[in-house]
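1. Everything below, folded, please.
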Amino acid sequence: MASCSTRMSRCRGIMAKMTFSEGEDLMELASCVIPPLTTGQSKGGAGRVAVIGGSEEYTGAPYFAAFSALKTGVDLAHVFCEKSAGTAIKSYSPELIVHPLLALKSSGADPTEVEQGVSQWIPRLDGLLVGPGLGRDELVVQTSASLITAAAERGTPIVLDADGLFILTSAVRSGGGDAVYARLLEALRGAPLTITPNKVEFERLCKAMGLAEEGAFGRAPSLAPVVATRLGRHTVVVVKGPSDVITDGSITVTCSEGGSPRRCGGQGDVLAGMLLAFRTWAHAAAAK
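-> The predicted structure is shown next:
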């Protein structure tokens, strides 16, 4: 069997010419990163991941994301949510490890204590997804931004979706004028980052970057690589639409494979959870 590095090099060559109708190439690409199941593997060997998200109004989103990562194949999935969401999320599945540690600004909680309560888990994680059902409470956003930075500085694979993209766009818009956001952007430049914007989110991010005032979504094949390059050298942008645009800044592929025409809640959360699993695996495979 070829070494992992050899297989990864071949897979990158496959990506450079892929049209997504080439089923065999897709299977080979996937096989490069999926960890093999062996009898010598210990719990967590296929990945320990976490979702930061979940608020009183949105308890389903973090569940869909974390459970999708589990169903894709990771071993352990944590959810770090706002206190009022904990009981509901725990009741959805006994397989999720739920930590109701995030706090609203109105709670009067000490920001440092809240951040430390979650950040102590960061070194134990192989991948982190931020955003599903997170909400935009000031303290929750502040805490989440600091946690993204902590994970990025460790080189942990990160996926940003939904309100995680709101945090990223806010950081870009600040232009480095906010110390917390400036540190976040600097940390992300060297981190394995994946972002999953829809039409509205992509256009907001492009506007914040000064790339386009309007109509950015229609120019996604040309603008997405610029976004990826500006955010960092290991960034992958997945622009969701009728034809998905996926790019790391140097290689761009599109996926027009048909699916359900419905646009119901939870679809993006499921995708984000699956991407969390695969980005975690890809990072581990590349390190071998």
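
2. From here on, just use CA atoms for contacts and neighbour counts.
-> Noted.

3. how far away is residue 221 from residue 201?
-> 15 Å (Cα to Cα, to the nearest Å).

4. now do residue 277
-> With Cα to Cα as the criterion, residue 277 and residue 201 are 22 Å apart.

5. Look at those two and report which has more neighbours.
-> Per other Cα atoms under 10 Å, whichever of residue 277 and residue 201 has more neighbours is residue 277, with 31 against 20.

6. Tell me which residues touch the more buried one, please.
-> When contacts are counted by Cα atoms under 8 Å, 6 or more residues apart in numbering, residue 277 touches 47, 49, 69, 70, 72, 73, 74, 127.

7. hang on, the first one packs against residue 76?
-> Yes: Residue 47 is in contact with residue 76 according to Cα atoms under 8 Å; the separation is 6.5 Å.

8. Just the buried residues of the helix or strand residue 224 falls within, please?
-> Of the helices and strands defined by DSSP states H and E, residue 224 is found in helix 220-231. By 16 or more other Cα atoms under 10 Å, the buried positions in helix 220-231 come out as 220, 221, 223, 224, 225, 226, 227, 228, 229, 231.

9. Could you identify the most distant pair in those?
-> 221 and 231 (16.5 Å; Cα to Cα).

10. Could you say whether the residue nearest the centre of the chain sits in a helix, a strand or coil?
-> The geometric centre of the chain, computed from its C-alpha atoms, lies nearest to residue 159 (Cα atoms, centre = their mean), at 1.2 Å. Classification of residue 159 by DSSP: H, G, I helix; E, B strand; the rest coil places it in strand.

11. what's the spacing between it and residue 10?
-> For residue 159, the distance to residue 10 - Cα to Cα - is 25 Å.

12. which ones are touching the residue nearest to the centre of the chain?
-> 128, 129, 130, 193, 194, 195, 196, 272, 275, 276.

13. Report the two of these separated the most.
-> 128 and 196 (13.7 Å).

14. now the other sequence, so there's something to compare against:
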Amino acid sequence: MTARLLRHQLYSVDQVRALDRYAITTLGIPGYALMERAAAAALVSLRRHWPQAHRLAVYCGPGNNGGDGFLLALLAREAGMQVEVVALGESHGDDAVRARQAFESAGGRVQLWHGARELPLADVQVDALFGTGLTRALAPEVARLVQHMRAGGQPVLALDVPSGVNADTGEVPGEAVHADVTVSFIALKRGLVTGQAPGYVGELELDALGLPESLWLNTPADAQRMHAWTLPPRPRQAHKGDNGHVLAIGGDHGTAGAIRLCGEAALRAGAGLVSVATRSEHLVALNSARPELMAHDVNGPQALEPLLQRATVLAVGPGLGQGAWGHALWLTALDAGKPLVLDADGLNLLAREPRTLGGAAVLTPHPGEAARLLGCDTAAIAKDRFAAVRQLARRYDAVVVLKGAGSLVADPAGRVAVCPWGNPGMASGGMGDLLTGMVAALRAQGCDAWQAACLGVGLHARAGDLAAQHGGERGMLASDLLAPLRLLLNGCES
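-> Below is the predicted model:
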């Protein structure tokens, strides 16, 4: 497996442990040798990011992650750096003990952490406290150390996992290290790219420790990071009928903006035609602001029927409401048997009246909506986003997008893709309405549900990143994504 492909593969913690065991028992590479390779890789990363650094503070835990830290400290000393090591206590495990002894035998001094001591002065701090094995909150005395590290203000290199982050799920159950760079060893851990984890990981790197390709051949990745891609150019003879007809259904009293954003995103994502089924009070505003949208007064299911017959794909939910009007349109849309994208109140109504959707639907819940769909609370969703999105896809027989930092896409068979793009500026109203319209437009242009969800999520996040580059994150509007979206779809931005 090439290094480029491996950077897109995401593994569970159990899988990484199995890979580690295979390298030791089958490939015959001693665990201590892997530890030496990890330390060398960490030093390369450190020198690349902070070439002027001379003083190093390394914080070592009791296990193998701490062993990596001790060997990094040894290599840094040999390279002429001033190194101070702070340990939580004694080391445990043959390899970790051996690594500590190697550092001390070379003249290194280990200070033990207690809550009252001052941390060493350093240009860079190294987090080697806990690796993938930690799933609980950090103990109070360790949490105090992490707080002191953050208060010092020096950059942090985390070895394998920022301590306090659950490398399997992305949950951060308590205090955790805020790393500037995390260098992950052997394989990328899936939890580092979703949920709360991206706020702690910083720049994520992978070092496969020089292990042979055969190591990964019999272990399919648990999930994939998305690649940047777009639709191929249209044939010169294309006409609007070739690119599908999206019908956006929603916009109850006072929510014209939601359905307009959805419809306009469908246009900008390339749908040939976009109709909007909404309240009569919104028609003037929609026709004035975006005349390319074909807005219709729909006062109930009977008025919706002829629009359904002409549509290729339905986008249901933005501003729909959960009253009698919204519920009636929702039922009629689902019964039409068309490919559809469900969001917002379309999902809330589905939580009230569950039904399977036959594999042709895409659901786009945020964590609150996901919790309602699964009958749990948002804390349960955050605890394991991978399990939640897979459960949703199975329960509703649909492709599901679980939105948030590191959005996940799952299908009923358990396949999962993770979005590596996006930024905090996208945490504002209307972003989900855009995504609904985009995914529907991609379905209308011939993508299947999985392709449309993955491409739509990726384009949405990348457009957000481009918008942030041109104006910053804070104050970004959903409509700011429409211009960069068009550029991305046409291959004008990479």
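
15. All the helices of the first structure, residue numbers only.
-> Assigned by DSSP state H, the first structure shows helices spanning 4-17, 23-31, 60-72, 86-92, 111-119, 138-153, 163-174, 179-188, 199-209, 220-231, 267-287.

16. on that earlier part again, please tell me which one of the contacts of residue 159 of the first structure counts the most neighbours.
-> residue 276 (32 neighbours).

17. these two touch, right, residue 79 of the first structure and residue 66?
-> Yes: with contact defined as Cα under 8 Å, residue 79 of the first structure counts as touching residue 66 (7.0 Å).

18. So for the two, which residues contact both of them?
-> 50, 51, 96.

19. can those go into CSV with extra columns for distance to residue 144 of the first structure?
-> Shown next, in CSV, are those (distance: Cα to Cα, whole Å):
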residue, distance to residue 144 of the first structure
50, 13
51, 11
96, 20
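
20. Let me know the closest of those to residue 206 of the first structure.
-> residue 51 (25.4 Å).

21. Pull the number of nearby residues for that closest one.
-> For residue 51 of the first structure, using other Cα under 10 Å, the count is 32.

22. quick one: what's aligned to it in the second structure?
-> Aligning on TM-score structural alignment places residue 51 of the first structure opposite residue 248 in the second structure.

23. residues contacting its match?
-> 259, 262, 263, 274, 275, 276, 277, 314, 315, 316, 437.

24. quick one: contacts for the closest residue to the second one other than its chain neighbours?
-> It refers to residue 262 of the second structure. Once flanking residues are discounted, residue 262 of the second structure sits nearest to residue 437: 4.4 Å by Cα to Cα, 6 or more residues apart in numbering. The neighbourhood of residue 437 of the second structure, defined by Cα under 8 Å, 6+ apart, consists of 248, 261, 262, 263, 264, 265, 266, 269, 315.

25. Which one of residue 79 and residue 66 of the first structure is surrounded by more residues?
-> residue 66 (33 against 28).

26. Roughly how far does that one sit from residue 283 of the first structure?
-> Counting by Cα to Cα, the gap from residue 66 of the first structure to residue 283 of the first structure is 19 Å.

27. Residue 78 of the first structure too?
-> 19 Å.

28. which ones are touching residue 72 of the first structure?
-> 274, 277.

29. residues in the first structure aligned with stretch 85-102 of the second structure?
-> Stretch 85-102 of the second structure maps onto no residues of the first structure, going by TM-score structural alignment.

30. so residue 46 of the first structure sits right up against residue 73, yeah?
-> Yes: look at residue 46 of the first structure against residue 73 with Cα under 8 Å: they come within range, at 7.0 Å.

31. neighbour count winner among those two?
-> residue 46 (22 against 17).

32. neighbours of residue 239 of the second structure, just the number please.
-> 11.

33. same check, this time on residue 76 of the second structure
-> So residue 76 of the second structure, with other Cα under 10 Å, has 21 neighbours.

34. circling back: quick check, nearest of the shared contacts of residue 79 and residue 66 of the first structure to residue 151 of the first structure?
-> residue 50 (11.1 Å).

35. And the residue nearest to residue 209 of the first structure when sequence neighbours are not counted, how close does it get to residue 236 of the first structure?
-> Nearest non-adjacent residue to residue 209 of the first structure, counting by Cα to Cα, 6+ apart: residue 172, 6.5 Å away. Separation of residue 172 of the first structure from residue 236 of the first structure (Cα to Cα): 17 Å.
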